[in-house]
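In: curious how this folds, go ahead:
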Amino acid sequence: MKECKEKGQLKLPKLISDGMVLQRNAEVKIWGYDVLNQSVTVHFADKVYSCITDSNGKWEITLDKLKTGGPYTMMVEGSNTVIVNDILVGDVWVCSGQSNMQLPVNRIKVIYEDEFNNAKNTCIRQFIVPEKYEFKKPVEDVASGEWKSVDPESVLDFSGVGYFFAKALYEKYKVPIGLIKTAIGGSAVESWLSEAALKEFPKYMKTAEAFKDDAYFNKVRKNDEESSHRWYKNVDKKDEGLANPEKPWFDPSCDVLDWDTINLPACFKDEKIGALNGSVWFRKDIDIPKSMLGKPAMILLGTITDSDFVYINGKLVGTTGYQYPPRRYNIPKNLLQDGRNTIVIRVISNNGNGEFTEDKPCEIAIENKKIDLKGSWKYHIGVSVKEPLPPVTFFPSVPLCLYNGILSPVISYTIKGVIWYQGESNCDRPKEYKSMFVRLIADWREKWKQGDFPFLYVQLPNFMKAKEEPGESAWAELRDVQLKTLNATNNTGMAVAIDAGEWNDLHPLNKKDIGERLALAARKVAYGEEALVYSGPIYKSMRTEGNKIIISFTNIGSGLIAKGNCELGHFAICGDDKRFVWAKAEIKDNEVAVWNEDIDKPIAVRYAWADNPEGANLYNKEGLPASPFRTD
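Out: Prediction:
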């Protein structure tokens, strides 16, 4: 963005800048600030628009409906002149929610190497709204940010879901796609509600009011920082592995004859270590042949609860402060040596749940060769402390703060719609989620003043270990709320993700299926492809025939199938006692009959009703999974 006549005070918000994508076929607002009573003129697409700043120095104009195209240049004249270059006209989508929408391509690149190494598309662009917590009032502009188009370097910061969503839409319509990334990891639905909407939920409004007091906020933040610092400092101070600075336990020459043995990966509570608060040191010696030296190398350890420090041959190669990121640390050149190499991992468990996650990579990778690190390790407890890490305030879930700090600066920008991936942080409160989620959709539509724009969202995927018997599930309850939102709010679409998760990872890598399913929903809901089958089967109704319950569905597409050509799995049924047991199920005339020979008079059926419904395999022939549901 080029600025002329530098002595003036004309300013544009960060979103209105070089490389931006403007919404086609809509009334697009352009706004900014200048001195009071200043005449401002906007030149764009061979048209001229004029206005005068108001008593606050703010001005705005509305562009005539724009046709797809570009690149264009915009000139804004006021007390100085600003030139905005490389503008495209297409469709703009807000990508919001929590970490699974925020998760950048850089985190998922490991399973899409070829795709991202060659990624280049000047017609797909993203603007990242920086993280900001604001409790008092809505923020008018973001502190920083710029529009970037896709290339092998910039794509690493794109939302993984957003990128695959945009790519699918661009391939279908050849229309420029702009993404505004507003997602924040760990955020709860109440943090994205405006104050007007939050007042309908008094408990959360009370919390928001407390944080408007600077003294209270500063006290909370200070207390959290100090208590956390004291805990970690105490662990470091008492850790035997750090007690001798001349020979810490990460020194390869350190004597480990009296260390115990453990097979990794492992959960500490299931081992002799127990539910420890403190630190544990792990060591393994491996041999590396001379032929593998001098090449790019990386150590992969999956995810670790809670934090880790990884040393190779006495040198720190990587550290991570919390459990969720996958540990992938580059090994410096020439650090590995011919013959014996020593790996030491110091793990800090802060709440008794220390763990090396199962079924994750645990290896050293050198080009196309791998050295397996699973199996026997030596270990020794560095320190065990009585108290866990004190709980701290998780600000992304404080009510109101993200609406004010992140969403508010965006709502003047004309959009096509929203894609949303959130719910994990509300899984402990599924019953209240329905009213809050429905209210959020209405709230955003009210604030944007663009009518009932498309709001597309992801149903929570499968997660955690599968259970052997049917039972209750908070994750299933929240998925059910998400399913029912389709009928509670118009112009919405849901991407079922029950087959796209990972039992051992809150942040599954498969973002391609998610993005593409959201794009299918967009094609149906936002782009009007009425005949398109965008979703897997959705529960419609049930009826009883003898000892069987017959389930009907919408979105059956070309027909129902049991994926894998095997029996349908993860159906449960109950009688008057309301005790669910596993059931037989079969497809007949594009309905599903469900029964259990021991139940003569069934009253209800559940499908995929679990945190991780392993074996749920009802799909339509278009390859889209059925949504979990319950009839009770």
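In: C-alpha from now on. contacts and neighbour counts both.
Out: Fine.
In: just the element for the residue most central in space within the chain, please.
Out: In the chain, the C-alpha closest to the average C-alpha coordinate belongs to residue 100, at a distance of 1.3 Å (CA atoms, centre = their mean). In this assignment (DSSP states H and E), residue 100 forms part of helix 99-102.
In: I have a second one here; can you model it like the first so I can compare?
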Amino acid sequence: MNLRPLVLLPFLALPLGAAQARVVLPRVLGHGMVLQREKPVPIWGSAAPGEAVTVQFRGQQQRTAAAADGQWRVTLPPMPANATGAELRITGTNVIRLKDVLVGEVWLCSGQSNMEYTMRKSSKATVPPQPEPNPQTELERAHNPQLRIFLVNRKELARPDSLHRGWSVAQDSALRVFSAPAYFFAQELQTKLGVPVGVISSAVPGSRIEPWIAEAAFQADSYYQPPVGGDPGKFYEPMIRPLVPFALRGFCWYQGESNCFLAETSSYTHKMQTLISSWRAAWQDAELPFYYVQLAPFKYSESKEPKQPLTPETLPLFWEAQEAVLATVPRTGLIVATDLVTKLDDIHPPYKWQIGRRLASLALHDTYNRREVAAAGPVFQSLRLRGSRAEISFRPLQGRLVSKDGQPLTGFTVAGADGRFVPAEARIKGKRVLVSAPAVARPTAVRFAWHEASQPNLFSSAGLPARPFRTDKPAAALSHAAR
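Out: The predicted structure is shown next:
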């Protein structure tokens, strides 16, 4: 009698897939999913060692056998977009039939609470009346079978799901708890591209950037000596790694508040570089675009019991650290959100439909080569000093410089040789902005939106805000941005 548990122990120690000698799929492979068009599409899972596995989809068939560790993988050749649902069949000892699988565009959206911010919250946010169709009533209208969503649960993604039901049409209860920025990003892409779009949301409120980076990526970089804190890999392991190698077009990222509270600057720039390069390496695709959100205005300096001293310039310095990534990492893009705030004491500004649509505009312009889509507002290019006046030139943009509300430009300050910045008068002259102040006879530097509460009115005529800047960056910051 006492021997029976001892006999069972070796059997119980085997992986579930091997013990049952059945094909098992990762949770991200499920009914209703979207497969990435025009790229090789990996299909993978586990089975008994040596078990033969066949994958069939839309007239193509791939065969393999599970390796000694039970893992198997096949790769379907690139396919054109297809909005008609089809069955993807995986056959081993058992047969798995995934229904209603589409082919189109797939993106992964990640970050902290502002990316996690749900459609339900978005529908209840207090904002001024919106033009029709009101994005706040999108939950009532949403019913587009060409738009599919997958919400990552950090406690479940690494576990197989025998029901294969992780993907949903973007509607009803599934959409209520889904990321609003991710949904509006995907909706805009689907509308403009006219192909199925699948979007994955994997976000954790309050998370710093470090847990989203594999610990090995930190260990491989001498920059992080001594080792970085912040639980490296804590969310990467359960919420990103199990998605690899699901074929994607690219990434969207909305994170930084938790690191800004620590008054980070260049260290955050480096961490973003590490995150982007490590994610691209995980997918074995250095071309994957990475688009992200510059944080919105917020009174960080009024935080109670901060871990680091915070001032009204803490956020602008963080903006600068976010922007520095653009100069050092190819195929990246940033959107500005200085206008998307209702209350400066709310770390979760409500205009998530604008966040999603601006990210989509970046993707449409840069990834899908839709050059008619305006992707960025005014971005500082150069400073020219002319006696009592400073002239600011901006990179070429679609449209022209405008004051959004028709009032005198706001957010500009100017300093002379003493380095003391004072409020400045600024006006648009063609493609430039002329800046001056009566108290500064000979300006030497200009700053724009260089305050945590700044919500300036300089925009492009396409409706996009100007990016904050300062012309007096320290030499170290200038050389870092030039790399």
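In: let me see the TM-score of these two.
Out: Superposed pair, TM-score by TM-score structural alignment, normalised by the length of structure 2: 0.85. Supporting alignment: 429 aligned residues with a CA RMSD of 2.1 Å.
In: tell me where the stretch 301-450 of structure 1 has strands.
Out: Secondary structure of the stretch 301-450 of structure 1 (DSSP state E, counting those that start in this stretch): strands located at 304-305, 307-312, 315-320, 327-331, 339-349, 355-356, 363-366, 369-372, 375-384, 417-421.
In: so which of those strands is nearest residue 587 of structure 1?
Out: Of all the strands of the stretch 301-450 of structure 1, it is strand 417-421 that lies closest to residue 587 of structure 1, at 31.5 Å by CA to CA.
In: for structure 1, longest strand please?
Out: Taking DSSP state E as the assignment, the strand of structure 1 that covers the most residues is strand 81-97.
In: ok, back up a step: now tabulate the strands of the stretch 301-450 of structure 1 in TSV and tack on distance to residue 119 of structure 1 and mean neighbour count.
Out: Shown next, in TSV, are the strands of the stretch 301-450 of structure 1 (distance: least, CA to CA, whole Å; neighbours: other CA atoms under 10 Å):
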stretch	distance to residue 119 of structure 1	mean neighbour count
strand 304-305	31	24
strand 307-312	32	22
strand 315-320	28	18
strand 327-331	22	20
strand 339-349	36	21
strand 355-356	34	21
strand 363-366	24	18
strand 369-372	26	13
strand 375-384	38	19
strand 417-421	22	23
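In: to residue 459 of structure 1, which of those strands lies closest?
Out: Across the strands of the stretch 301-450 of structure 1, closest to residue 459 of structure 1 is strand 417-421 (CA to CA), at 7.6 Å.
In: quick one, the closest one and strand 81-97 angle?
Out: For strand 417-421 of structure 1 against strand 81-97, the angle by axes from the mean of the first three to the mean of the last three CA atoms, to 10 degrees is 40 degrees.
In: if we can go back for a sec, map the residue nearest to the centre of structure 1 onto structure 2.
Out: Matched to structure 2 by TM-score structural alignment, residue 100 of structure 1 sits across from residue 114.
In: ok, that match - contacts?
Out: Going by CA atoms under 8 Å, 6 or more residues apart in numbering, residue 114 of structure 2 touches 205, 254, 255, 348, 349.
In: quick revisit: which parts of the longest strand of structure 1 are buried?
Out: Buried residues in strand 81-97 of structure 1, counted by 16 or more other CA atoms under 10 Å: 81-85, 87-97.
In: who touches the corresponding residue of structure 1 for residue 384 of structure 2 in this structure?
Out: In structure 1, the residue matched to residue 384 of structure 2 (TM-score structural alignment) is residue 543. For residue 543 of structure 1, the contact set (CA under 8 Å, 6+ apart) comprises 549, 550, 551.
In: one step back: put together JSON lines for the strands of the stretch 301-450 of structure 1, with distance to residue 189 of structure 1 on each row.
Out: What follows is those, written out as JSON lines (distance: least, CA to CA, whole Å):
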{"stretch": "strand 304-305", "distance to residue 189 of structure 1": "26"}
{"stretch": "strand 307-312", "distance to residue 189 of structure 1": "27"}
{"stretch": "strand 315-320", "distance to residue 189 of structure 1": "27"}
{"stretch": "strand 327-331", "distance to residue 189 of structure 1": "29"}
{"stretch": "strand 339-349", "distance to residue 189 of structure 1": "29"}
{"stretch": "strand 355-356", "distance to residue 189 of structure 1": "29"}
{"stretch": "strand 363-366", "distance to residue 189 of structure 1": "38"}
{"stretch": "strand 369-372", "distance to residue 189 of structure 1": "41"}
{"stretch": "strand 375-384", "distance to residue 189 of structure 1": "37"}
{"stretch": "strand 417-421", "distance to residue 189 of structure 1": "11"}
